[in-house]
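Q: Predicted structure and sequence below. I'll ask about it afterward.
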Amino acid sequence: MKKNKINVLQILVLSFIIISPFLKAQGVNYVGTSVANFLKIGLGAKSVAVAEADITIADDASMLYLNPGSISWLEKSSATFSYVQWLVQTNLSYLALVLPTDFGNIGFDIAYFGSGDIKETTLLRQEGTGRVVTASDLALGLVYAKNLTDRFSFGFKFKYLSENLASVSASTFAFDIGSVFVTSFMNNMKIGITLSNFGGSLRFEGNDLLVTQVVPGSTTNKQVPAILQTNSWNLPLLFRIGVSTTALELDNYRLGINYMIVDSRDYDVRHNIGTSLQIYDLVTLRGGYRFNYDEATFSAGIGLKTKTDFIGDLLLDYAYTDFGRLNGINQFTLSINF
């Protein structure tokens, strides 16, 4: 066990050394340079309620979104559905499935972001052109995770990403990696590390880029067809490292605390802290706070768990997040462990 512990710590340190140069160069401002920003939205009411501060052990399929390395600890099959009424009347839906196997756990998830109908406006027709367009984002993920030792797990997620706006679209492939290390101190404190959205870039193409231009200097106003040129933009690369442990445990009560650091190429380092109180393995009260975010601050929520004979464990979770000057966000998640 001692040898395994040393090897795991070496892996964690080496991972950080390798990953750090990809995040951002010193002194360069990358704000506003990432696409597919729906990937930054927290999913899973259980995680969101503690300010997304827990990226360690999963007890349902919802953790597949944050840390693919955590789902190897699931001993039962699990399915999760989550829905968020997001800012400015947009919405985000998430579905995940995890299946244990003899050679590790496999998982699949899909996230879909929709804008609803948008009335098109232009500089010349600011009251509207009469055209209605939509914007949407899609992420499809396939995950494999395995416990390499009784204390260390590793997971890999390969995903397809696409964005659509009116009649232009872009797509690419990317991957996430994640791990969980269970220590032997501080009530078996857990350490989680993830790197998300590492891979390709997005470049829009489509019919809306086909335009007609007047030839400069032409006396006849001759028009020629043209194609607007677009650039490729990087995905929001996210590096997370977090710890979680049990602060207090009595016969029917358990108090957990979580802390996470998030580093990204397009904003400053952020800090998340959360706590949860589990009562009789039936009800869990949760809360958390985010530091150095633009609007999002505190979150709170509740989780209910019940065992059934016909479908397995049924979990219903709710989370509320305060967004300061914007409206608060409600999120609901339904999970089944079977």
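A: Yes, it's here. Numbering: from 1, shown residues only.
Q: alpha carbons only for contacts and neighbour counts from here, please
A: Noted.
Q: Does the helix or strand hosting Val143 pack against any helices or strands, and if so which?
A: Secondary structure assignment for Val143, by DSSP states H and E: strand 135-147. Using 3 or more C-alpha pairs under 8 Å, 6 or more residues apart in numbering; DSSP states H and E, the elements in contact with strand 135-147 are strand 104-114, strand 152-165.
Q: also this one, for the comparison:
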Amino acid sequence: MLAVDYGELQETVFDASTEAGYRDVGTFSPTAFAIGLGYGRTVTDRFSVGGQVKLVTEDFGAIAVSANDQGDLNREDVSETVLAYDFGVMYDTPFPGLAFAVSARNFSQQAAFGEGESFQLPLTLQIGAALDTRGLTGLDPAVHRLVLSVDAEDPYDYAGQIEAGGEYTFANTLALRAGYLFPSDVQSFSVGAGIQQRLGGVGFGADYSYSAYDVFDPVHRVAIRFDL
């Protein structure tokens, strides 16, 4: 499940009588929500498949779509809901710790807001590889674990990007993470850390990450999880 609240945004309408060519008419608060159900299974000792169906909704609320000569606004509830599908496969290679995966996300029918132009959700193809270096470094695998990964992502409506990163875990308790995204004119590197522990039979974990952006302020993310 994923929910996004974009906060209050300024709402304007075209008005040729003003110097700016528009006028403010208030604010609106768009939201987005997605909930899905997924299933995966191991087909062989090296090959796994999975899929997900999800309900995706985006709602702009009652926004101004036009104005008459007297300046009165015509408002419409603008929202759309579609079903989307994700698919993926993973192959665990004979080389120790090396795995490849391919996924395709956001297969969906055409969507449209009201009588506006139809569009499709951002169909995205992703291929990646990960290497678990336990057993390759000479360090005690019960204490030290280093996983390296690289992903290539190709959205249909945006230039392709490559993400590279790694995670070091100490004693299955403390994790340190770092990653880099390129090419990108906005986001560059991310770093983070996490802890996990079992307390009274209940698993507890906390994660923090810092992502640097060239134009915007850096983004801080905090997550807390429980495993029953």
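A: All right, it came through fine. For clarity, every value in this text was computed on a predicted model and none was experimentally measured.
Q: got a markdown table for the helices and strands packed on strand 135-147 of structure 1, with distance to Ile336 of structure 1 too?
A: Formatted as a markdown table, these follow (distance: least, C-alpha to C-alpha, whole Å):
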| stretch | distance to Ile336 of structure 1 |
| --- | --- |
| strand 104-114 | 14 |
| strand 152-165 | 22 |
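Q: right, and these - which one's nearest Arg286 of structure 1?
A: Arg286 of structure 1 lies closest, by C-alpha to C-alpha, to one member of these: strand 104-114, at 24.0 Å.
Q: Where does whichever helix or strand comes after the closest one end up in structure 2?
A: Moving toward the C-terminus from strand 104-114 of structure 1, the next helix or strand (DSSP H and E) is strand 118-119. Aligning strand 118-119 of structure 1 against structure 2 (TM-score structural alignment) gives residues 9-10.
Q: again with stretch 18-33 of structure 1
A: Matched against structure 2 by TM-score structural alignment, stretch 18-33 of structure 1 finds no partner residues.
Q: What's the local residue count around the residue mapped onto Ala112 of structure 2 from structure 1?
A: Aligned by TM-score structural alignment, Ala112 of structure 2 pairs with Arg203 of structure 1. Residues lying near Arg203 of structure 1 (other C-alpha atoms under 10 Å) number 17.
Q: Give me the buried positions along the helix or strand hosting Asn106 of structure 2.
A: Using DSSP H and E, Asn106 of structure 2 falls within strand 98-108. Across strand 98-108 of structure 2, burial judged by 16 or more other C-alpha atoms under 10 Å covers Leu98, Ala99, Phe100, Ala101, Val102, Ser103, Ala104, Arg105, Asn106, Phe107, Ser108.
Q: Show me what Ala99 of structure 2 lines up with in structure 1.
A: Counting by TM-score structural alignment, Ala99 of structure 2 corresponds to Lys190 in structure 1.
Q: The next helix-or-strand element following the strand holding Asn106 of structure 2 against structure 1, how far on average?
A: Sequence order places strand 124-132 as the next helix or strand after strand 98-108 of structure 2, per DSSP H and E. On superposition with structure 1, the mean distance recorded for strand 124-132 of structure 2 (mean C-alpha distance after the TM-score superposition for structure 1) is 0.8 Å.
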